[in-house]
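1. Below are the sequence and a predicted model; questions follow.
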Amino acid sequence: MSTTRARQYWLMKSEPDEASIDDLAEKGTLPWTGVRNYQARNFMRDQMRIGDGVLFYHSSCPEPGIAGLAEVCSQPYPDPTQFDPESDYFDKASKPEDPRWSLVDVRFVGKSALIALPALREHEALADMVVLRRGNRLSITPVTAAEWRFITGKLMK
């Protein structure tokens, strides 16, 4: 009997001056480096699988919002920036033999017109979306299959 897991969906935030949807389109794939929140790390390490869908979200910019689609394209592996003293994401407590931080690679799927937060908030179908909750600051959040279908089927057309 097959125990195939259903595809999961995620919203992954990136600051456009660090890694934008255009950067991803140009390079094709990017490692999702620099996550330093345990819950977001655990999503990548424990739950993400190759083929999972990603809403690529621009954050900490004049107009935050969903800028395109990507797909998880690697198994989780240690984030090399944790070991690099020159990196903004260096973690002196993390050791190569016992890494603290993980990442996955994401592959470009497509760019969309920006779907800003106010536009997401307008739709009852997205009312429970994690990114819209007050106080949510996680850089990676799960997206339900229904939210994914609504965004990709109605808002990205």
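-> Ah, there it is. Numbers count the residues shown, from 1 in each chain.

2. Could you use CA atoms for every contact and neighbour count after this?
-> OK.

3. which secondary structure element contains residue 114?
-> When elements are assigned from DSSP states H and E, residue 114 belongs to strand 105-116.

4. Contacts for the helix or strand just after that strand, please.
-> Where DSSP H and E defines the elements, the next helix or strand beyond strand 105-116 is helix 117-121. With contact meaning C-alpha atoms under 8 Å, 6 or more residues apart in numbering, helix 117-121 is reached by 64-65, 126-127, 132.

5. again with stretch 122-129
-> If you take C-alpha under 8 Å, 6+ apart as the criterion, stretch 122-129 is touched by 120-121, 143-144, 147, 150.

6. Can you give the distance from that stretch to the centre of its chain?
-> How far stretch 122-129 lies from its chain's middle: 19 Å, per C-alpha atoms, centre = their mean, to the nearest Å.

7. Check it against this one:
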Amino acid sequence: MAYWLFKTEPDTFSIDTLKQMNVACWEGVRNYQARNMMRDEVKVGDQVFIYHSSCKDIGVVGIAKVVREAYPDHFQFDPDSPYFDPKSDPANPRWVMVDIEYVRHLRLVTLKRIKANDALHEMPLVQRGNRLSIMPVTEQQWQEVLRMTGQF
């Protein structure tokens, strides 16, 4: 099992939305490096931190788990979708998505607290210039973020 951090803007898709849906596709990834991780490394059973960005309370807000591995992101073929990619070929899709299932909400662990924690200084989230929407998390980093919630 691996650990991941998936970023989302809560105005678009939040941990509350995921809880209501229970299972949702994680679509719209349009960065090749993030796509490659999702396509090649994200597996069923992997644990995911849901991270809210571009909002008032930026940080880790919940946990999900991967329930379906990478498959073609159908939004790339929909001209009415903001994720439409006219260069993507249905015979060789450029973009993929995975399905995740809600596990639980967490007490917010803010980006500021994560950055201030020496045990998390190598986490991709806090590295300069790293703006990927999907990032790996080590087991030690996972456990440290959980500890920071005060729930575990």
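-> Cool, the structure landed. Just so it is clear, the structure is predicted and the values come from calculations on it, not from any experiment.

8. TM-score for these two?
-> After superposition, the two chains reach a TM-score (TM-score structural alignment, normalised by the length of structure 2) of 0.96; 150 aligned residues with a C-alpha RMSD of 0.8 Å.

9. that older thread, nearest to residue 110 of structure 1 among the contacts of stretch 122-129 of structure 1?
-> Set against residue 110 of structure 1, the nearest of these by C-alpha to C-alpha is residue 150 (16.4 Å).

10. ok, that closest one to residue 157 of structure 1 distance?
-> Distance of residue 150 of structure 1 to residue 157 of structure 1, given as C-alpha to C-alpha, to the nearest Å: 10 Å.

11. Between these two, tell me which one has more neighbours.
-> A direct count of neighbours by other C-alpha atoms under 10 Å for residue 150 of structure 1 and residue 157 places residue 150 higher, at 15 against 8.

12. so which strand or helix has the equivalent of that one over in structure 2?
-> The alignment partner of residue 150 of structure 1 in structure 2, by TM-score structural alignment, is residue 144. Secondary structure assignment for residue 144 of structure 2, by DSSP H and E: helix 139-149.

13. So which bit of structure 1 is stretch 113-123 of structure 2 matched to?
-> Against structure 1, stretch 113-123 of structure 2 falls on residues 119-129 (TM-score structural alignment).

14. Structure 1: helices as residue ranges?
-> Counting by DSSP state H, one finds helices in structure 1 at the ranges 21-27, 38-42, 117-121, 145-150.

15. which non-adjacent residue is nearest residue 63 of structure 1?
-> Excluding the flanking residues, the one nearest residue 63 of structure 1 by C-alpha to C-alpha, 6 or more residues apart in numbering is residue 116, at 6.6 Å.
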